[in-house]
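# Show me how the following folds:
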Amino acid sequence: FAAVGAAHAADLPVKKAVPIEYVRVCSTYGAGFFYIPGTDTCLRLSGRARFEGGYQTAYTRQFNQGGDTAGYGTRMRINLDARTQTGYGTLRAFVRLDAGYRSGGPYGGGTSGTQQRIGQAYAALGVDQFGRGQSYMNVDKAFIQFAGLTAGRASSFFDFYAHDFEFTGATAGSDVFSTNLLAYTATLGNGLSATISAEDPIFRRTGLFSPSVNAANVTVNAAVVNFGLTNSPIPVVTGFNAAGAPSRFNFVDGIEKSRLPDFVGVLRLDQAWGSAQVSAAVHELNANNVQNTLGFIPG
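Got it, this is the predicted structure:
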């Protein structure tokens, strides 16, 4: 039986193993890229993890009154950079996601009420967590680049270069103006390029009027002046009496409206010694009157 069995086995067709397609290194776009199996697309996956903590001596046990001054936070970042070579140039898609979890009181740098109001963070519910624990997510970058076009959320082309360190007024900033944009960059040769960009204006807006006092530094009604939180109009002084004191005011909507994008023009030079750039921008400032009848300041 053993001999017969061997003869039958020799007559059976041999099934070949499926060839294994190993991940290949893609050196076209720099270190860290590899070919996605079965495609001509090169992908780089990167990221980082971060832990931070803060401590400040607490002198009271009352929450929101200095009782929770210590806080902790864990942050993560994931970068996905995919590039494909086409007959019209490189097609690129880039995504950067930031997420994290933080805890602590308002003075420990833990939770952020602003992030929750804009839907970017969520309060953690549970025993002794509400108001102290918070998860958040941020789409820092998400854009497509092809044939000179850039579309999506990216660093503003008005900025000199990404992750720079600059002084804006009295505040130090580092690439904080990621914005939604549609731009076209023309390469002129010898490292010279020109860009025109239409960008979402809301990331560079500030209030036109003070949220607590009017233009003449006179408090009219403290209960209705904070438009950003209460949606109440801001009183602005528009008239004065014979003695020069403010006597009349008008209610004004101090939050700017989205009517026109920011138009940015850039001329940039990149050489072996470094880079230089000239930027110009058009930004609309507007405010709407919500009550045309002038009010009178008592007294």
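
# rest of the way, CA atoms for contacts and neighbours
Noted.

# can you map out the helices along the stretch 101-250 of the chain?
113-117, 227-230 (DSSP state H, counting those that start in this stretch).

# Same list (these) but as TSV, adding distance to residue 256.
Compiled in TSV, the helices of the stretch 101-250 of the chain are given as follows (distance: least, CA to CA, whole Å):
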stretch	distance to residue 256
helix 113-117	18
helix 227-230	11
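
# Alongside the first, I'd like the structure of this one:
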Amino acid sequence: MNVRSLFLGSAAALISVSVACAADEVSAPDPTEYVKICDVYGSGYFYIPGTETCLRIGGYIRYDIGLGDVRSYDGARTSDLRTGEAQGTWRKNARFTFKTWTDQETELGALKTYTETGINFGNRNAYSGPESPQNHAFNSGLTLASAWMQLGGLRIGKDGSAFDTFTGYAGNVLDNILVPYGDFDANVAQYYFDAGNGFSAVVSLEQGSGVVGTIDSHVPHVVVGVKQTQGWGAITGVIARDSNYEALAGKVRVDVQVTDDLSLFGMFGYGSIGNLNDDPTNAVAAHGRGFYKTWGGNWAFWAGATYEFDEKTSFNLQVSGDQLRNAGVAANIAYMVVPGFTVTAEVDYYHYGNFGLGTADRSGVNWTGAGKKNSLAGILRFQSSF
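Presented below is the predicted three-dimensional model:
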């Protein structure tokens, strides 16, 4: 072995040792050293490092395409930018929603939090008559759907009104408020009770939202609900007192699991009009609509079904109506292309009977302001959830 060979061999050895040491220094540590799975509260949770709090994050990206003139997913009207002529256009909306859940055990019971925030971009009607429709796409800013904390049975924060959340949404259709069944946004202070045998109850003090719904004094709106759940389904009842108008409204719902593939529901609502009509200068109040009794007249109904053809495809139906002969039918097919990605195609029909009661009656004008007795619309939704 000559000097040159000895030198090259020594250099190669030193380089090998250096590379090995460097690899040891930059190699990624075992993820379990930083993230520990928390399976106590369900899938998707992990421990926040250094705490006993379990965190889950999720959300979805959604893209809606609407065509027609029915309620919140109407196809919208606009003006030709060159001629000013009124014409139709697509109703589009893209949404990103971010959700968080936290859970931990304390000496006073489970401590939970939930947040849901959405961001939207799309076009929406600013309808001011058939001669001057406006329809522009824009960012509509952040929307705080929920932000509450719960210790044991006590929940406080921002959430949907218990008048709606306790009974559940009116079916699995996209536009389930063809005949509205209550407002959703409210600051709440609630207490939930679960007997563990299928019986549960809630008492909710609420601030409400909007011009008509926000409380106008120190007296909150009050919602009380009870539910009995069994293997065949559930019976739920809620009653609410609107403190602004001293008006009562209530709903009773029955859910039935007919087979493993078929489920049905029926919901009936009744509310007093009386004091809701006490201000003829308030168009909403003068039509007998408050924060809870948002349907027309005293009573309204909602009924529907979900049938699962297989693990990927389902059919959903909802029919609804109220005392003032407003009525709606919504039906869709939802198809899960791959886990986490679903495409839904829906057709909606709305019949305008009468907007409401009182001196501010808007005869001949339906919810979209289009002056139609019968309206038809279609919705195509793409949603990826995580």
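
# What does the TM-score come to for these two?
Overlay of the two chains. TM-score (TM-score structural alignment, normalised by the length of structure 1): 0.56; 205 aligned residues with a CA RMSD of 4.0 Å.

# Of all the helices of the stretch 101-250 of structure 1, which one is nearest residue 161 of structure 1?
For those, proximity to residue 161 of structure 1 was assessed by CA to CA; helix 113-117 is nearest, at 26.3 Å.

# thinking again about what came up before, can you check which of the helices of the stretch 101-250 of structure 1 gets nearest to residue 2 of structure 1?
For the helices of the stretch 101-250 of structure 1, distance to residue 2 of structure 1 was read as CA to CA. The smallest value, 75.5 Å, belongs to helix 113-117.

# Any idea how far the closest one is from the middle of the chain?
When C-alpha coordinates are averaged (CA atoms, centre = their mean, to the nearest Å), helix 113-117 of structure 1 and its chain have centres 14 Å apart.

# again with stretch 186-197 of structure 1
Relative to its parent chain, stretch 186-197 of structure 1 has a centroid offset of 25 Å by CA atoms, centre = their mean.

# Check which residues of it are buried.
Of the residues in stretch 186-197 of structure 1, those buried under the neighbour-count criterion (16 or more other CA atoms under 10 Å) are 192-197.

# One more: stretch 253-272 of structure 1?
Here stretch 253-272 of structure 1 shows 253-256, 261-269 as buried, counting by 16+ other CA under 10 Å.

# can you redo those residues as TSV with secondary structure and distance to residue 170 of structure 1?
Converted to TSV, the buried residues of stretch 253-272 of structure 1 look like this (DSSP: H, G, I helix; E, B strand; the rest coil; distance: CA to CA, whole Å):
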residue	secondary structure	distance to residue 170 of structure 1
253	strand	27
254	coil	23
255	coil	23
256	coil	23
261	coil	26
262	strand	23
263	strand	25
264	strand	23
265	strand	25
266	strand	25
267	strand	26
268	strand	26
269	strand	28
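
# Out of the residues you listed, which is nearest to residue 74 of structure 1?
Nearest to residue 74 of structure 1 among the buried residues of stretch 253-272 of structure 1, with distances taken as CA to CA, is residue 255, at 33.9 Å.

# Does that closest one touch residue 228 like I think?
Yes. The criterion here is CA atoms under 8 Å, and residue 255 of structure 1 meets it with residue 228 at 7.5 Å.

# Show me where the stretch 101-250 of structure 1 has its strands.
In the stretch 101-250 of structure 1, the strands defined using DSSP state E, counting those that start in this stretch lie at 121-123, 133-146, 149-155, 166-168, 171-173, 178-189, 192-199, 234-240, 246-253.

# Please identify the most buried of the ones you listed.
Per-stretch averages of neighbours, counted by mean count of other CA atoms under 10 Å, single out strand 234-240 among those, with a mean of 22.

# Where does that one end up in structure 2?
Structural correspondence for strand 234-240 of structure 1: none found in structure 2, per TM-score structural alignment.

# Now do that strand against strand 246-253: the angle between them, please.
Our comparison of strand 234-240 of structure 1 with strand 246-253, counting by axes from the mean of the first three to the mean of the last three CA atoms, to 10 degrees, yields an angle of 150 degrees.

# so what secondary structure elements neighbour strand 234-240 of structure 1?
The contact analysis (3 or more CA pairs under 8 Å, 6 or more residues apart in numbering; DSSP states H and E) places strand 234-240 of structure 1 against strand 246-253.
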